[in-house]
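> Dropping the sequence and predicted coords here.
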Amino acid sequence: MHKIPVTVITGFLGAGKTTLVRHLLQNNEGRRIAVLVNEFGEIGIDGDLLRACQVCDQEGDHGVVSVGPDIIELTNGCLCCTVQEEFYPAMQELLKRRDQLDCILIETSGLALPKPLVQAFRWPEIRTAATVDGVVTVVDCEALAAGQFVGNLEALEAQRQADDSLEHETPIEELFEDQLACADLVLLTKVDQVDSQTRLKVEQWLQQELPAGVKIVPCQQGAIAPDILLGFNAAVEDNLEHRPSHHDQEEEHDHDDDINAVQLFLEHKFDPAALVERLKMLVQQQEIYRIKGFVAVPQKPMRLVLQGVGQRFETFYDRPWQPQETPQTKLVLIGRDLDQATIEHHILASS
């Protein structure tokens, strides 16, 4: 029986995975694609962004059909499925529709290790119906060049001379290494934010860290041809032993236990520039890896999308608030030992 190919999209927080998946949905070249979004938290920011992509009817629900719990059918025949806890039931729901699909994309959370996810495709109930066609690791060129989240680049080595605390290998670095070790392709995003010499240094460093034969493809705003990302025929679940990571010998994976997500639902409307400045101050005070969400703006009928990694923030209006929606600010902050009350107080203190 023909197995449906599954492509795993992994990468660090803010690298551009959702932007990439949105582009694939909008430029699917006739492919019927199911997207499974492994979200961290309950708000579902990435899932909402995917459902709001231009293949959907943004004037109402006429182009979006619910076909099951947390599964949304888009106007071009693709599916968007959000998974917050259990991977297996969601995958089973998608496999029931395998005759209606050409492939499945899984967008992992920024905190997910790719290898355990691939191992799930060895389960008998999934193995007979699906295969991991390939693992695509999305890497933020600008962040990597600045030495953020990774301990080996020249910029971070300079920082280490002034900060002994950077000598210790953090779980974030281990996660990044595992994402590279499992990759069939590396997609280097935000290359337009660095000069050609810096980009070359990043590519050279990555090539040293990657398994032999893994290609690096530059990308801007998720614009990449589907043929480049799909059709590896790698059957990754059958060759995991050839993709070693330093987590393989660990019996327990408890180093991420203190990483948590704070989720805020705020009735308050915010001036975008003032909110970004407030969040930048918060990032300086606490160990926050990623901020994303939707913002209600005074006198604006449009929903503002906010995404931040470190001190770098991006905002844009993606669509009007729907008639049935109450404009509300929804934020997810991912970091270490985050306290919701403290964060909410900081954000609202100067409002």
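Looks like it came in fine.

> can we go C-alpha only for contacts and neighbour counts from here?
OK.

> Tell me where this protein has helices.
Remark: helices assigned in the chain by DSSP state H are 17-26, 45-51, 87-95, 114-119, 124-127, 141-145, 154-162, 171-181, 196-209, 226-229, 272-285, 340-349.

> The last one relative to helix 272-285, how many degrees between them?
Which is helix 340-349. 140 degrees (axes from the mean of the first three to the mean of the last three Cα atoms, to 10 degrees).

> How far off centre is helix 340-349?
The chain centroid and the centroid of helix 340-349 are separated by 25 Å under Cα atoms, centre = their mean, to the nearest Å.

> again with the first one
Taking the mean C-alpha point of helix 17-26 and that of its whole chain, the gap between them comes to 11 Å (Cα atoms, centre = their mean).

> hold the first one in mind and look at this next one:
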Amino acid sequence: MPMQKIPATVITGFLGAGKTTLIRNLLENAGGRRIALIINEFGDLGVDGGILKSCGIESCTEDDIVELNNGCICCTVADDFLPAMEKLLSREAPVDHIVIETSGLALPQPLVAAFNWPQVKARVTVDGVVTLIDAAAVAGGRFADDEDKVRAQREADESLDHDNPLEELFEDQIRAADLIILNKADLIDASALDAVRVEVAGKSARAVTSIPAEGGRLPIEVLLGLNAATEDQIALRRSHHEIEHENGEPHDHDDFESFVVTAGPVADAAAFTRGLARLTETHDILRLKGFAAIEGKPSRQVIQAVGRRIDSYFDRPWAAGETRETRLVVIGLHDGLDAAAIAAEIRALAAGRSAAA
């Protein structure tokens, strides 16, 4: 009998759509399945990997998590993704399912195409591409509000070729999907959710099922077992970048930049959160995520911000000997971030004073 292939699910979505929360909920309801994770970070702080490794459940061991920190996974398939897959497949104890969380900036198409490489295709199949949409952000016009500003920035930079890259990235992730999750649906009303559903459907040439979710909570049976074999169809779901490649245009990610800010313990958690909300708006930060040490608290606080909306929770106690510090990844448009000013403000907020103090 032929060897049964291991199913793999690719989870993609724009910055802050809730991919890590979805995966965490999936692991908590794995039902005995052994799930291996491949996580592609944007930036040099393993925030998502750290959150998942500390979730304290049986199907979330460090041996089952592989982090790829060397850049966008769609650009490092041969150097990073394929060796990671081969490492997982060579293990004595086989896994039941592989889940791949791409960075918010990654294109799903090149990654899925890599499953057609002979050393992978013989043993793994893409069960499905699941694309998360931040329904509340889309309903609030986050991308529409930024279109003119992004276009103006790109027109002023002669080294960049792709007009309106955020919209293209959003469309590419929808084009590749086998299932679309309209996450954070609880933050908008029914009519707004219907409008988001129509907008998202209009960006795909195929009819793709979309379902609402709150906080990434969905039954595991909804996410796994799609049996899509997407690697056999991905050539029909080309991204904007792939089309541009065919025309000889370069592919890069100079549209975005990220940096890490390290600060001391936070004196006032509530004031720190309010200050970060103002900071993201003032500096037009797309995404901010990381950990904070809160004075007087024995546990580490996770911080996830998209625009002015900030989520935070305590995920685990600080380990013995672990440095209690605040570390945040800041992500924004290339040449649109004043790293020195942002870092100074974050450190001032952590210390409980204004940036000017």
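In hand now; what should we look at? Remember, it's a predicted structure, so these values are computed and weren't measured experimentally.

> With respect to Q263 of structure 1, which of the helices of structure 1 lies nearest?
The minimum distance between Q263 of structure 1 and the helices of structure 1 falls on helix 340-349, with 7.5 Å, by Cα to Cα.

> and the longest strand belonging to structure 2, how far from structure 1 on average?
Scanning structure 2 for the longest strand, with DSSP state E as the assignment, gives strand 124-134. Average distance between strand 124-134 of structure 2 and its aligned residues in structure 1, after superposition and using mean Cα distance after the TM-score superposition for structure 1, equals 0.8 Å.

> what stretch of structure 1 does that strand fall on?
Strand 124-134 of structure 2 falls opposite residues 130-140 of structure 1 when the two are matched by TM-score structural alignment.

> related to what we said a few turns ago, N260 of structure 1: which of the helices of structure 1 is closest?
helix 340-349 (10.3 Å).

> what's the mean deviation for the closest one versus structure 2?
Its matched residues in structure 2 lie on average 2.4 Å from helix 340-349 of structure 1 after superposition (mean Cα distance after the TM-score superposition for structure 1).

> again, but for stretch 196-203 of structure 1
Mean deviation for stretch 196-203 of structure 1: 1.2 Å (mean Cα distance after the TM-score superposition for structure 1).

> before we move on, the earlier item: list the contacts of the longest strand of structure 2.
5-14, 16-19, 108, 112, 115, 173-174, 176-184, 223-231 (Cα atoms under 8 Å, 6 or more residues apart in numbering).

> still on that earlier bit, what distance separates the match of strand 124-134 of structure 2 from the middle of the whole chain?
In terms of Cα atoms, centre = their mean, the centre of stretch 130-140 of structure 1 is found 12 Å from the chain centre.

> again, but for stretch 113-130 of structure 2
The answer for stretch 113-130 of structure 2 is 21 Å, by Cα atoms, centre = their mean.

> Could you check it and say which residues are buried?
Buried residues in stretch 113-130 of structure 2, counting neighbours by 16 or more other Cα atoms under 10 Å, are found at A113, A114, F115, N116, V120, V124, T125, V126, D127, G128, V129, V130.

> What of stretch 322-340 of structure 2?
Of the residues in stretch 322-340 of structure 2, those buried under the neighbour-count criterion (16+ other Cα under 10 Å) are 324-333, 336-337, 339.

> Ends of that stretch, what's the gap?
From the first residue to the last, stretch 322-340 of structure 2 extends over 26 Å; the measure is Cα to Cα, to the nearest Å.

> re earlier: and E73 of structure 1, which of the helices of structure 1 is closest to it?
Ranking the helices of structure 1 by proximity to E73 of structure 1 (Cα to Cα) places helix 45-51 first, at 8.7 Å.

> what does the closest one correspond to over in structure 2?
Correspondence between helix 45-51 of structure 1 and structure 2 is established over residues 47-53, with TM-score structural alignment as the criterion.

> just stretch 176-192 of structure 1 next, same as before
Going by TM-score structural alignment: stretch 176-192 of structure 1 matches residues 170-186.

> Okay, now the matching stretch: how far is its last residue from its first?
Distance between the two ends of stretch 170-186 of structure 2: 21 Å, counting by Cα to Cα.

> Make JSON lines out of the buried residues of stretch 113-130 of structure 2 and add distance to I38 of structure 2.
Putting the buried residues of stretch 113-130 of structure 2 into JSON lines (distance: Cα to Cα, whole Å) gives the following:
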{"residue": "A113", "distance to I38 of structure 2": "16"}
{"residue": "A114", "distance to I38 of structure 2": "14"}
{"residue": "F115", "distance to I38 of structure 2": "14"}
{"residue": "N116", "distance to I38 of structure 2": "18"}
{"residue": "V120", "distance to I38 of structure 2": "15"}
{"residue": "V124", "distance to I38 of structure 2": "14"}
{"residue": "T125", "distance to I38 of structure 2": "15"}
{"residue": "V126", "distance to I38 of structure 2": "14"}
{"residue": "D127", "distance to I38 of structure 2": "15"}
{"residue": "G128", "distance to I38 of structure 2": "15"}
{"residue": "V129", "distance to I38 of structure 2": "14"}
{"residue": "V130", "distance to I38 of structure 2": "15"}
